[in-house]
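**Student:** Curious how this folds, go ahead:
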Amino acid sequence: MIAVGIAPPSLLSRVDPRVRLLCVLAASAWVAATPRLLPLLALAAGSLLLALVARVPAQVLVRRLLALNAFMAMVLVTLPFAPGGDVIGQLAGASIYSDGLMHALRIMLAGHALVLLFVALVATMEPVTLAHALLHLKVPDKLVRILMFAIRYIDVLHDTRLRRERAMRARGFTARCDAHTVRMTAHLVGALVGDSLARAQRIEQAMRARAWRGGFPMLHHFHLRATDLLFGLMFGVSLLSIGAVT
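**Tutor:** Okay, the predicted model is just below:
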């Protein structure tokens, strides 16, 4: 689920949103080009520090990391057993290969670094601030509108799903590994799609009735300050230093 504006004001919240977005983009490119473990570990530690400076609530941080590690568990139980490199051990009769293990560790470190960095620099923005920053960075207007509507209405869709699931349980439905559960799940998904289309039509009609012209007017314009440029410069130097030293 998309979540923005999850933290109270902090030192990082004063940095120009455009600079913060560009920093995350630069870090993503840096991670993609960095195959070594130590630089990725250093970036993950630095990203955790930024999340603490951004005053991200602990429960939010833990929830994001748990969701990430649910996926990373699949990486850990598959890649180390892929043939390649030297055999470094055995587990339940299966060989653990060095190349697969290194790939799994790199994916884990890169994922944690980027998630922590995104939470610290992007998820702490208010939705409108994020949209305006994207528009200032010349992101296509249609993509920004899709993002804004997703942020606004994904919780509504989630609540609709919960209400329908409660209604199903009230009528005696219990999820099992059988054809009936698959059929009922398909009905639930179809109902959610129908609800989404109907709601989208009502929202469009209401917006047109309020003179919607297909765009978000920008009333607040960002202005770069010396501190914003300094933050961006320090962030870039830190990336280069981590890659060079470690």
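**Student:** rest of the way, CA atoms for contacts and neighbours
**Tutor:** Noted.
**Student:** Check the gap between the residue of the chain positioned farthest from its centre and Phe81 for me.
**Tutor:** Computed with Cα atoms, centre = their mean, the maximum C-alpha offset from the centroid of the chain is found at Gly93, amounting to 36.8 Å. Using Cα to Cα, to the nearest Å, Gly93 is found at 11 Å from Phe81.
**Student:** Let me see the ranges of the helices in this protein.
**Tutor:** 17-32, 37-53, 58-76, 98-121, 127-136, 141-170, 179-209, 226-245 (DSSP state H).
**Student:** quick one more, to check against the first:
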Amino acid sequence: MDYPRIDAYASLNSPIHSFDPRAKIITFSVLIFSFAFLENINAAAIAVAFSLLLLIVSRLPLGFVFSRIKVPLGFIVSILVIMAFTVGGKELFSIFGLRVSYEGVHLGTLIVLRATAALFLALLMLGTSRFEAILKALYMLRVPGILVQMLMFTYRYIFVFIDEFGNMKNAMESKGFQIKGNSRHALSILGNAVGMLLVKSYERGDRVYSSMVARGYTGNPIILTKFKMKGSDYVLSGVLLSAAVLFHIFPVIL
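**Tutor:** Predicted coordinates:
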């Protein structure tokens, strides 16, 4: 099965795409943390607009963006509903006896705006660079090699295991297996299938490691691509880092 990659549009031409991966990781990470700690709802709303502007500049297709954010965005919006009904304060209205408070709506909206802005930035960081370039940049930024390689192998083999489970599911269904309600028998069979998948994963991992060692693997990634900062990279880094600071000065000015 052909799965859509997070870096499917990493070859586009835009200022964000040509941004040095090392600088991109640092600046976007600072921006994400900056947006995550905003306390003013107006600043958080502007942060979302700023993130959308960066998305437009990156020229990533809207369909691609929506397909990547719809699931986490649905989870984020659910936080607003939960906060509206659970946080105490001034009552706005009630639904079937459940009170909706102003403080809950305000706090929930703030959380949703902050998380949405951070989500857009994370998609920009990962969607405008090849995943291999991101991994190499992390290694060059002195992130422990074991963590970088864990990310690499997870991304590489998660689709293999999804295919493996799909094949097992098709084999079970071809023999008449169906999940009906809360059938303990069906759940038991699913549990056995998941256990078998874990066993196959372990065996595959052992085979892959043995083959890598046979080819000279020493535990350290080999980087062939060299990154070089350009003048435009320094300018864009300065603009984004300045924005991260200004978003916290903005509420003080208000």
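**Student:** List the TM-score for the superposed pair.
**Tutor:** Scored against TM-score structural alignment, normalised by the length of the first structure, the superposed chains reach a TM-score of 0.92; 246 aligned residues with a Cα RMSD of 2.0 Å.
**Student:** related to what we said a few turns ago, for the residue farthest from the centre of the first structure, what are its contacts?
**Tutor:** By Cα atoms under 8 Å, 6 or more residues apart in numbering, Gly93 of the first structure lies in contact with nothing.
**Student:** any idea what it aligns with in the second structure?
**Tutor:** Matched by TM-score structural alignment, Gly93 of the first structure corresponds to Gly97 in the second structure.
**Student:** What of Leu21 of the first structure?
**Tutor:** So, by TM-score structural alignment, Leu21 of the first structure is matched to Ile25.
**Student:** Apart from its chain neighbours, what residue comes closest to its match?
**Tutor:** Met125 (6.8 Å; Cα to Cα, 6 or more residues apart in numbering).
**Student:** how many other residues sit next to the equivalent of the one you found over in the first structure?
**Tutor:** The equivalent of Met125 of the second structure in the first structure is Leu121 (alignment by TM-score structural alignment). Look at Leu121 of the first structure: counted by other Cα atoms under 10 Å, it has 23 neighbours.
**Student:** just Gly100 of the first structure next, same as before
**Tutor:** Neighbour tally, Gly100 of the first structure, other Cα under 10 Å: 21.
**Student:** cool, and the one 5 residues further on?
**Tutor:** Leu105 of the first structure has 21 neighbouring residues, counting by other Cα under 10 Å.
**Student:** Now do it against Ala45 of the first structure, distance only.
**Tutor:** Leu105 of the first structure is 15 Å from Ala45 of the first structure, by Cα to Cα.
**Student:** and the gap between the counterpart of Val57 of the second structure in the first structure and Ala179 of the first structure?
**Tutor:** In the first structure, the residue equivalent to Val57 of the second structure is Val53, according to TM-score structural alignment. Distance, Val53 of the first structure to Ala179 of the first structure, using Cα to Cα: 50 Å.
**Student:** repeat for Ile154 of the first structure
**Tutor:** Distance from Ile154 of the first structure to Ala179 of the first structure, by Cα to Cα: 29 Å.
**Student:** swap in Ile146 of the first structure?
**Tutor:** 35 Å.
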